[in-house]
Every structure is written in structure tokens, then in C-alpha cells.
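# Need the 3D shape of this:
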Amino acid sequence: MRLVVAEPGEADLLATIHATAFPPEAAWDATTIATLLGLEGTFGLRADEKGFILARQTLDEAEILTLAVRPDARRGGIAAKLVKTVLAGVEAAGAHSMFLEVAEDNTAAIALYAAFGFTRIGLRRDYYAPGAHALAMRLSFAGTTPGLSAK
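Next up is the predicted model:
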């Protein structure tokens, strides 16, 4: 499996992957993905045509916006490789912490993030839809204090 930088011109492919990984009402379309990839500080990595991750970094904080792996490609380490690569990149670029939201019933994703050291910091009620809550999670990188910028 090869990781490559996701480009706005690949938005149709990324939207197709996203649509296989999420329920129809939660899937992002190509316009949304292309717009996000065009924003300053936002970037993505694609694992062939099997999965991708979008993230953004602003100063010393970073956020995973979405992580999608096709169902037929799951349990092969793709998500872990994407997360690991993004975490290393944002930490090297000066991030002190990384945030994300994940559906509270997505036990596989929660376990993946917990394995990287993410901890629950809150609950966002009705984040995805009425009754569909999200856990807010954060990872603090070693040797840093969340919320304090380097001097």
C-alpha cells in the first residue's frame, strides 16, 4: 500500500471512497472534499483507492476531519497507517495536540484512536443528526502542554 498526498482534483475518487465508508446521509460529496483540500492548513493522504484521511493544522493545534476506508479494505492496517503518518507530520510541524470527533457508537474507530493515545474530552450531542452523538477526543504530543504555544 502506497500513501500519496490527496489533491483537490481527486475529490471525485475521495467522495466515492467516503460514500462506501459512511451512511448516505453522512457521506461527503466531491465539492465538500475539494473545498476542504483547498483551504490553507488542510491536507489529505490517500492509500491507493482504498482509503484516505483529511486533516488540518492551525498553529499548534491539528484536527482529523475525516478518515474513510472502504469496507472491503478494512482490518488491513490502512486506517492505522494513515493516522500514524498524519500524527507524525503534524507533530513534526509543531502541533502540540490533535483533536477529532467520532460517532459514539463507532467502537472500531474509537479503539483505533485510543490505541494512538487519544482520550475522550467531551460529548457533542446530536453532532451527526438528532440522537447521533460524537465523542470529542484529543491527543497531546509528548513534551508539550495543550493550549500553550511554543515560545
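
# from here on, contacts and neighbour counts on C-alpha atoms
OK.

# can you pull the contacts of Val102?
By C-alpha atoms under 8 Å, 6 or more residues apart in numbering, the residues touching Val102 are Ala109, Ile110, Ala134, Leu135, Ala136, Met137.

# The residues you listed in helices, which ones?
Ala109, Ile110 (DSSP state H).

# got the contacts of Val102 as JSON lines, with distance to Asp12 columns?
Listed next are those as JSON lines, based on distance: C-alpha to C-alpha, whole Å:
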{"residue": "Ala109", "distance to Asp12": "24"}
{"residue": "Ile110", "distance to Asp12": "27"}
{"residue": "Ala134", "distance to Asp12": "26"}
{"residue": "Leu135", "distance to Asp12": "28"}
{"residue": "Ala136", "distance to Asp12": "28"}
{"residue": "Met137", "distance to Asp12": "29"}
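
# Before we compare anything, build this one as well:
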Amino acid sequence: MSAPQAEAVAGDLAGLHFRPMGESDLGWVAAQDAQLYPFPWSEGNFADSISAGYACWVMLDGAERVGYGVLMMVIDEAHILNISVVAARQRGGLGCCLLGHFAELARESGARRLLLEVRPSNGPALALYARAGFQTIGRRKGYYPAVGGREDGLVMSLAL
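Purely as a prediction, here's the structure:
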């Protein structure tokens, strides 16, 4: 995203802020995941991520929760395990803001690169990651459950 585009998005989303995910968010986050994905994370998956010390965040627009994600740090790498914007608010720049938040957290923690996996069938996510500068560096065969079998996961990386 170019600087003018980023400034325009930031101006439209001036009320955005982030806070750590808490126990009171778990039901909401799991419900959102169930609406967004055919094979969602459970409330327990999110609770386990908090317990493991992963960076679990909720994105808010004013008082409204509009996104969430989970970031795992491993030495000098950061790995986005889950990044999601609620269905009603997709395609409005929120994914870019949430991704930017995780990139900044990773940099602050000393990460040199940010990694994630994405389904090849997830065109909107692939476009978002490409605009952010991610590059595909590998493919994990049968990584994701899918209707009627498994789907590969593309491994993407962003140098920080």
C-alpha cells in the first residue's frame, strides 16, 4: 500500500485501536471464527494461545470489536497463526491495519521476518498479503482441512 493510500485508510479508520485479547473475548472470537471459516478455531484454541503467551489481540473501531488475531514469536521470527476481520467489515482496510499492527509487534519483539500460511483458494487474503509485501516461500501439502479432503497451505514471508 502506498503512503497516500495508507494515509487515506488511516483517516477513514481514525477510531481504530487494539487491546490484548482477554477471557471475556473468547466466546465472541470463536463465534466470529465459526462465521468466517468452514474449519474454525475453537474457544479452547484461543484460550490455549493466551495461556501459551502468544500475542493475542482484538482490534476495535470505537467500542466495536472488528477483528482479532494471534501472533507467535520464535526467537527472531514471528508467525501469524490467525488474523481475521469480522465479515461485515471486510474489504474496508481493516485487514491491512491489523496486519500492520502485527508487523509492528513483531518488529518491537526483535523479529526479522513475519510468516504465515494461507489457503491458495483464499484470493482476498492472498491479495492483501501481496499488497503488504509478503512473498510465497513454500507450500505445505495437505496443511488445511477442506471439504472432501485437505488443502495445501502457502507459506508467505515478509522481511521486517
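
# where does the TM-score land?
For this chain pair, the superposition-based TM-score is 0.85 by TM-score structural alignment, normalised by the length of structure 1; 138 aligned residues with a C-alpha RMSD of 1.3 Å.

# follow-up on the earlier one: can you tell me which of the contacts of Val102 of structure 1 is closest to Gly94 of structure 1?
Nearest to Gly94 of structure 1 among those: Met137, at 19.1 Å, using C-alpha to C-alpha.

# The aligned residue in structure 2 for that closest one: neighbour count?
Correspondence of Met137 of structure 1 to structure 2, assessed by TM-score structural alignment: Met156. Other residues near Met156 of structure 2 come to 21 when the count uses other C-alpha atoms under 10 Å.

# Could you measure from Met156 of structure 2 over to Ala3 of structure 2?
23 Å (C-alpha to C-alpha, to the nearest Å).

# Contacts for stretch 118-137 of structure 1 next, please.
Ala26, Phe99, Leu100, Glu101, Val102, Ala103, Glu104, Arg138, Leu139, Ser140.

# ok, now stretch 91-99 of structure 2?
Val9, Leu13, Met59, Gly67, Tyr68, Gly69, Ile83, Ser84, Val85, Leu128, Ala132.

# returning to that earlier point: show the buried residues in the contacts of stretch 118-137 of structure 1.
Phe99, Leu100, Glu101, Val102, Ala103, Glu104, Arg138, Leu139, Ser140 (16 or more other C-alpha atoms under 10 Å).

# and the lengthiest helix in structure 1, how far from structure 2 on average?
Identified as the longest helix of structure 1 according to DSSP H is helix 78-92. Following superposition, helix 78-92 of structure 1 is found to deviate from structure 2 by 0.9 Å on average (mean C-alpha distance after the TM-score superposition for structure 1).
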